[in-house]
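Undergrad: Need the 3D shape of this:
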Amino acid sequence: MAANQVDKGKATTQEPLPLGKKKITLKAEDGHLFEIERSVAMDCLGIVKTFFEENEHDDDNVNVIVPLPNVSSAALTQIIKYCKKHVGFREDEADEPKKAEMKAFDGDFINHQSVDMLKEILLAANYLNVKSLLELAEDNVAERIKNKSVEYVREFFGIENDFTEEEENRLREENSWAFEGVDAD
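TA: Predicted structure coming up:
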């Protein structure tokens, strides 16, 4: 069977796969392809589930390419790693050792991300509708900027200062309480 072309969010179908090896191919913004088990993608990636609902892919036995124009390969690699670890894990059903293992994995996973990768993961998790990873990334960003200076936060998010020196000094004087207890950057 010849493969169809990906056309603005439309799926590409390829040869049917054996029942035990159902895969979905994710196409990152730079064109790199990632094969992921269908069960992992459907359980973890909300956008994939929505894609299948909207495109009416009833044949579970066909490999489908899902375009992800807002996700880099680097971020997708990390998200797939996270999802594979979390697939099937349900906090309300897990025992205490499993919860502790997942918490340790999450902490290690997110704390070892660079600032740039963390921001990419945050945006990609939001786009892909990976709620648990989005919350984890949001909490980590909040922790990283907690009690930091305005200059640090601007640099962290790549925000250009649009205040004149006089305006900024006036605001600092009027709101001096907001600058108390700020950590050294």
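
Undergrad: make it CA atoms for all contacts and neighbour counts henceforth
TA: OK.

Undergrad: Quick check: the gap between the residue nearest to Leu133 when sequence neighbours are not counted and Asp106.
TA: Counting by CA to CA, 6 or more residues apart in numbering, the nearest residue to Leu133 once its immediate chain neighbours are dropped is Ala125, at 6.2 Å. Plainly put, Ala125 is 14 Å away from Asp106 if you go by CA to CA, to the nearest Å.

Undergrad: Next: Val141.
TA: Following CA to CA, the distance that separates Val141 from Asp106 is 14 Å.

Undergrad: cool, Ala74 as well?
TA: 18 Å.

Undergrad: okay, these two: which has more neighbours?
TA: Under the criterion of other CA atoms under 10 Å, the comparison of Ala74 against Asp106 puts Asp106 first, with 18 against 13.

Undergrad: need the contact list for that one.
TA: Taking CA atoms under 8 Å, 6 or more residues apart in numbering as the contact definition, Asp106 lies against Leu136.

Undergrad: how near is it to Glu168?
TA: The gap separating Asp106 from Glu168 is 39 Å, by CA to CA.

Undergrad: Confirm for me that Thr12 is in contact with Val64.
TA: Yes - judged on CA atoms under 8 Å, Thr12 makes contact with Val64 at a distance of 5.5 Å.

Undergrad: So which of these two has more stuff around it?
TA: More crowded of Thr12 and Val64, by other CA under 10 Å: Val64, with 26 against 18.

Undergrad: how about the more buried one, secondary structure?
TA: strand (DSSP: H, G, I helix; E, B strand; the rest coil).

Undergrad: and it, how far is that from Leu33?
TA: 11 Å.

Undergrad: Give the residues shared as contacts by these two.
TA: With contacts defined as CA under 8 Å, 6+ apart, the residues shared by Val64 and Leu33 are Thr25.

Undergrad: Here is a second sequence; please produce its structure as well for comparison:
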Amino acid sequence: MTVCVVTEEQFDGELIESLLKAKGLEQARVFVGGNRSSAESLASSLMVVKQLPVALVLDAEAHDPSKIQSRRRQLEALVGAITSMEEWKLILMAPELEILFFRVPGLLESLGLPAPSSEQLKIAEYVPGKVLEELVTSGSAKRARNTPWRQWLMKRFSRLPHDEIWKLEPFAELQRFLIQVEQASESAALGDP
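TA: Okay, the predicted model is just below:
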């Protein structure tokens, strides 16, 4: 059974797609909404119209746990009103998906990026995408000037092992959901209750 993973932005979708491919989770297809409300609408349509399980991966756009939890409750109430909790999963990346580059030890260096300063690390806790862009576009990153920074980064990222990333929450939560859906699908195909 196909599982849909819906993201807000193209870069987020490419990151998730690279992670899924490296993990061998071929039953998942990535869809990009373009922005938060479009991603929410796309996820709802896939669940209701196509009747497919969906993981909705969104940037929390917050650092404060109470704000993140409030956002989670709002989205779960909205999406939960149209389908059962077994059919979908909300994955909030706090504050945004790019935080993974700062949470996995040695990842930035293995991508050929300079180590962030202590000031950049503080800023990355709130806006990791901005700091990541600074690191990639700095003069010390060996990147062709005519290559867009996200494209350069994805080419390098897709070549790396991703095992450490899958151990981090909320990536581990996403993996559990995808495996759960796959196992439920296999059970249904075998006629198990």
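
Undergrad: Send over the TM-score of the superposed chains.
TA: The pair, once superposed, lands on a TM-score of 0.27 when counted by TM-score structural alignment, normalised by the length of structure 1; 84 aligned residues with a CA RMSD of 5.6 Å.

Undergrad: which residues does the residue nearest to Leu133 of structure 1 contact?
TA: Ala125 of structure 1 makes contacts with Ile79, Lys131, Leu133, Leu134, as judged by CA under 8 Å, 6+ apart.

Undergrad: The same query, at a cut-off of 10 Å, please.
TA: Counting by CA atoms under 10 Å, 6 or more residues apart in numbering, Ala125 of structure 1 makes contact with 45-47, 71, 75-76, 79, 119, 131-137.

Undergrad: before we move on, what about Glu40 of structure 2?
TA: Contacts for Glu40 of structure 2 were tallied using CA under 10 Å, 6+ apart; they are Val6, Thr7, Glu8, Gly33, Leu56, Val57, Leu58, Leu75, Leu78, Val79.

Undergrad: In helices, which of those residues fall?
TA: With DSSP state H as the criterion, helices contain Leu75, Leu78, Val79 from among these.

Undergrad: pretty sure the second one is touching Leu90, no?
TA: No - with contact defined as CA atoms under 10 Å, Leu78 of structure 2 does not count as touching Leu90 (11.2 Å).

Undergrad: Return every residue with contacts to both of the two.
TA: Taking CA under 10 Å, 6+ apart as the contact criterion, the residues that touch both Leu78 of structure 2 and Leu90 are Arg72.

Undergrad: Between the two, which has more neighbouring residues?
TA: Leu90 (21 against 13).

Undergrad: coming back round to it: of the contacts of Ala125 of structure 1, select the buried ones using a ChimeraX command.
TA: Taking 16 or more other CA atoms under 10 Å as the burial criterion, the selection of buried members of these in ChimeraX is written as:
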select :45,46,47,71,75,76,79,119,133,134,136,137
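
Undergrad: Remind me what the helix ranked longest in structure 2 packs against, helices and strands.
TA: Residue-count comparison of every helix in structure 2, with assignments taken from DSSP H, identifies helix 171-190 as the longest. Applying 3 or more CA pairs under 10 Å, 6 or more residues apart in numbering; DSSP states H and E, one finds that helix 171-190 of structure 2 contacts strand 3-7, helix 10-23, strand 54-59, strand 88-93, helix 163-167.

Undergrad: Show me which residues of it are buried.
TA: Neighbour counts using 16+ other CA under 10 Å place Phe171, Glu173, Leu174, Gln175, Phe177, Leu178, Val181, Glu182, Ala184 of helix 171-190 of structure 2 among the buried residues.

Undergrad: Compute the inter-axis angle for it and helix 10-23.
TA: Helix 171-190 of structure 2 and helix 10-23 meet at an angle of 60 degrees, taking axes from the mean of the first three to the mean of the last three CA atoms, to 10 degrees as the criterion.

Undergrad: angle of helix 171-190 of structure 2 against strand 88-93?
TA: Computed by the same axes, to 10 degrees, the angle between helix 171-190 of structure 2 and strand 88-93 is 160 degrees.

Undergrad: Mind checking which of the contacts of Ala125 of structure 1 land in helices?
TA: Filtering these for helices - DSSP H - leaves 46-47, 75-76, 79, 119, 131-137.

Undergrad: Now do Lys85 of structure 1 against Arg144 of structure 1, distance only.
TA: Lys85 of structure 1 sits 24 Å away from Arg144 of structure 1, taking CA to CA as the criterion.

Undergrad: do Gln14 of structure 1 as well
TA: For Gln14 of structure 1, the distance to Arg144 of structure 1 (CA to CA) stands at 44 Å.
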